[in-house]
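A.B. asks: What shape does this take:
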Amino acid sequence: MAGSDSKEQTAAGQKRLLGTFGGVFTPSILTILGIILFRRLGYVVGGAGLLSALLMLGLATLISVNTSVSLSAIATNRKVRGGGDYYLISRSLGVEYGGALGVLLYLAQAVSVAFYCVGFGEGVAALTGGGALVVQGAAATAAVCLFGLAYAGADLATRFQYVIMAILVAALTSFFVGAYGAFDPVQLQANLFADPDVEVEFWPLFAIFFPAVTGFTQGVSMSGDLRDASRSLPTGTFLAVGLSAVVYGAAIVMFAAARPLADLAGDYEAMSGIATVGWLIGAGVLS
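C.D. replies: Below you'll find the predicted structure:
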């Protein structure tokens, strides 16, 4: 028994290769800074106005921080093994609740992957001018590639995510440089409050925006591949939530200072129009 336990501990030690940055922060920030940032944030600002959009960000961040505090309390009070959200829930609420919620988490993850693959396919079709066959082919190819990455293990997936991060940084840099050039203080002041002609109710817009900040739980899914999960999970999660709040806040201000609200509300491609290199925004969406 002692020899078996020793082998299990050695295997676990060999598996947990990831630190805070690669295992928690990077997957979390890549999930948070996603399609809503590139395709829906301008619409939210256009419908709500600058101040209401910042209020939405504040409420969403408050919820994220509250959840992160709970996650951190659990992660630092026990030894965290593989299983991510399911492990933490089952060890906190019991096997019965953990099993039921684990099935839901599994189904949610499976459906999410399918949606992401279809979204990737639609992005490819939009860039290439293709039709339904292009969408289906690109989505199927993406699913196969994701399966290959998952099968190969977390180490290869972690290396690949740095490529995605580089694309994301390039896309955001292109947007902020273009927005800085188009920054108009008069326009910013005019966009403080919603335009009565395009105003959308607060809560429907909040419902559109809120999924943008839920990706911070992605790092929890890597709990079985971390060198020190009890330390990495709280640190990486809070860093991801904090940085994403800064990025979203800056983007909201830049949108409001660069375009009239009516233009933002009627154009999902507003970020591409503001960016210095428009196709980088498309690359960011695909990433």
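
A.B. asks: all contacts plus neighbour counts: C-alpha atoms, from now on.
C.D. replies: Fine.

A.B. asks: all helices in the stretch 1-150 of the chain, in order from the N-terminus.
C.D. replies: The residue ranges that make up the helices of the stretch 1-150 of the chain, judged by DSSP state H, counting those that start in this stretch, are 2-15, 20, 26-32, 35, 41-48, 50-76, 84-93, 95-128, 132-152.

A.B. asks: just so I know, which of these lies nearest residue 273?
C.D. replies: Residue 273 lies closest, by CA to CA, to one member of the helices of the stretch 1-150 of the chain: helix 41-48, at 11.1 Å.

A.B. asks: Now do that closest one: which elements does it pack against?
C.D. replies: The elements that helix 41-48 packs onto, with contact taken as 3 or more CA pairs under 8 Å, 6 or more residues apart in numbering; DSSP states H and E, are helix 50-76, helix 202-209, helix 229-258, helix 261-265.

A.B. asks: run this one through as well so I can compare:
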Amino acid sequence: MKDKNHSGKSDPPQKTEHSGGRLGTFAGVFTPSILTILGIILFLRLGYVTGSSGVARAFIIIAIANVVTVLTSMSLAAIATNLKVKGGGDYYLISRTLGMEFGGAIGIVLYLAQSVSVAFYCIGFAEALSAIMGPTFFLSPRLIALLAVSAIFALAWIGADWATRFQYLVMLLLGAALFSFFAGGLPRCSADIFLANWSQPTGGPPFWVIFGIFFPAVTGFTQGVSMSGDLADPGKSLPTGTFMAVGLSIIIYFAVVAVFASVLPNRTLMEDYQAIKLVSRYDFLIDAGVIAATLSSAMASFLGGPRILQSLAADRIFPFLPPLPKELERGTTPAGLFCSQES
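C.D. replies: This is a model prediction of the structure:
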């Protein structure tokens, strides 16, 4: 299963990375990556980060966090363009560069983390929906979470193509929520408020505590890598889609912090996790954005986890994990659960 080019030359992506997948750069890499990056932290914690650290420190936090993601994206691009990429996402790339031992140790943790995160995100979706609907809503949060997991499972079972269509709807909701935020905030921006919020307020938490709160927001770019087995041209799509998602998210995070700091005082941002609603023009679009953020993250994990597990099984790293079925032709087995693997 090891992919080595004994001649020392890189394989042309257009010839060696053809795995039968049909997803392109936008649908297969950019969409899941940007939807996971622009997640719940953007809507419910970025205001707190801005108010607790001040504008100057908030910009530094975003810059440091994205230096990590940019460097990682550069490493990803170097690997993806010099390797015959198959299904398995992060695990496949790690195991083919650092060896099976490192790959197996990291891959099993990645699979377990993505599996558990599906429940985590669906519970977050259920809590958000229950809060929006009020205490009189006839469904309990647990039942809502169960229905959400079932719906995402159905989409994943049908195939990655249908899951991608669902992610387009989620992207539309996220775009509408951001539009509502900027439409309500930009006309109210004040240079005096911005300058007053420049420094950290007295009694604010330490720098690295705030950094730890924000940093998970920028790690979502790896979700696009998980779709490597469904891409028509992984060598081209992985670096391009990842850089597009990371670059756009950097612009959005800096812009949101600037608007927050120009509209609301630090104290309000620190104390009100729903401060984004105070800035936005249409509150219901923010609620839709929160729901969309949780569902998109759950969908990305639901699609990525099984692909990692199948690649682990195909490499026979763990004796207790037998090889899982391969998809011989698209549509013969549920594409949402198993990705194509070449022998």
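
A.B. asks: thinking again about what came up before, could you export the helices and strands packed on helix 41-48 of the first structure as JSON lines, including distance to residue 166 of the first structure and mean neighbour count?
C.D. replies: Below are these laid out as JSON lines (distance: least, CA to CA, whole Å; neighbours: other CA atoms under 10 Å):
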{"stretch": "helix 50-76", "distance to residue 166 of the first structure": "25", "mean neighbour count": "18"}
{"stretch": "helix 202-209", "distance to residue 166 of the first structure": "24", "mean neighbour count": "15"}
{"stretch": "helix 229-258", "distance to residue 166 of the first structure": "16", "mean neighbour count": "21"}
{"stretch": "helix 261-265", "distance to residue 166 of the first structure": "27", "mean neighbour count": "23"}
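
A.B. asks: Nearest to residue 123 of the first structure, out of the ones you listed?
C.D. replies: Using CA to CA as the criterion, the shortest distance between residue 123 of the first structure and those is 19.4 Å, found for helix 202-209.

A.B. asks: CSV please, covering the helices and strands packed on helix 41-48 of the first structure and showing distance to residue 108 of the first structure.
C.D. replies: Supplementary listing: these in CSV, determined by distance: least, CA to CA, whole Å:
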stretch, distance to residue 108 of the first structure
helix 50-76, 19
helix 202-209, 18
helix 229-258, 21
helix 261-265, 30
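
A.B. asks: Between these, which one is closest to residue 122 of the first structure.
C.D. replies: Shortest distance between residue 122 of the first structure and these, using CA to CA, is found for helix 202-209: 19.4 Å.

A.B. asks: Check the mean deviation of that closest one from the second structure.
C.D. replies: Average distance, helix 202-209 of the first structure versus aligned residues of the second structure after superposition (mean CA distance after the TM-score superposition for the first structure): 0.4 Å.

A.B. asks: helices or strands up against that helix?
C.D. replies: helix 41-48, helix 50-76.

A.B. asks: Would you mind getting the angle between the first one and helix 202-209?
C.D. replies: Pointing back at helix 41-48 of the first structure there. Here the directions of helix 41-48 of the first structure and helix 202-209 differ by 180 degrees (axes from the mean of the first three to the mean of the last three CA atoms, to 10 degrees).

A.B. asks: Helix 41-48 of the first structure aligns to what range in the second structure?
C.D. replies: The alignment of helix 41-48 of the first structure onto the second structure (TM-score structural alignment) spans residues 46-53.

A.B. asks: Name the residues of the matching stretch that are buried.
C.D. replies: For stretch 46-53 of the second structure, a neighbour-count test (16 or more other CA atoms under 10 Å) marks 46-53 as buried.
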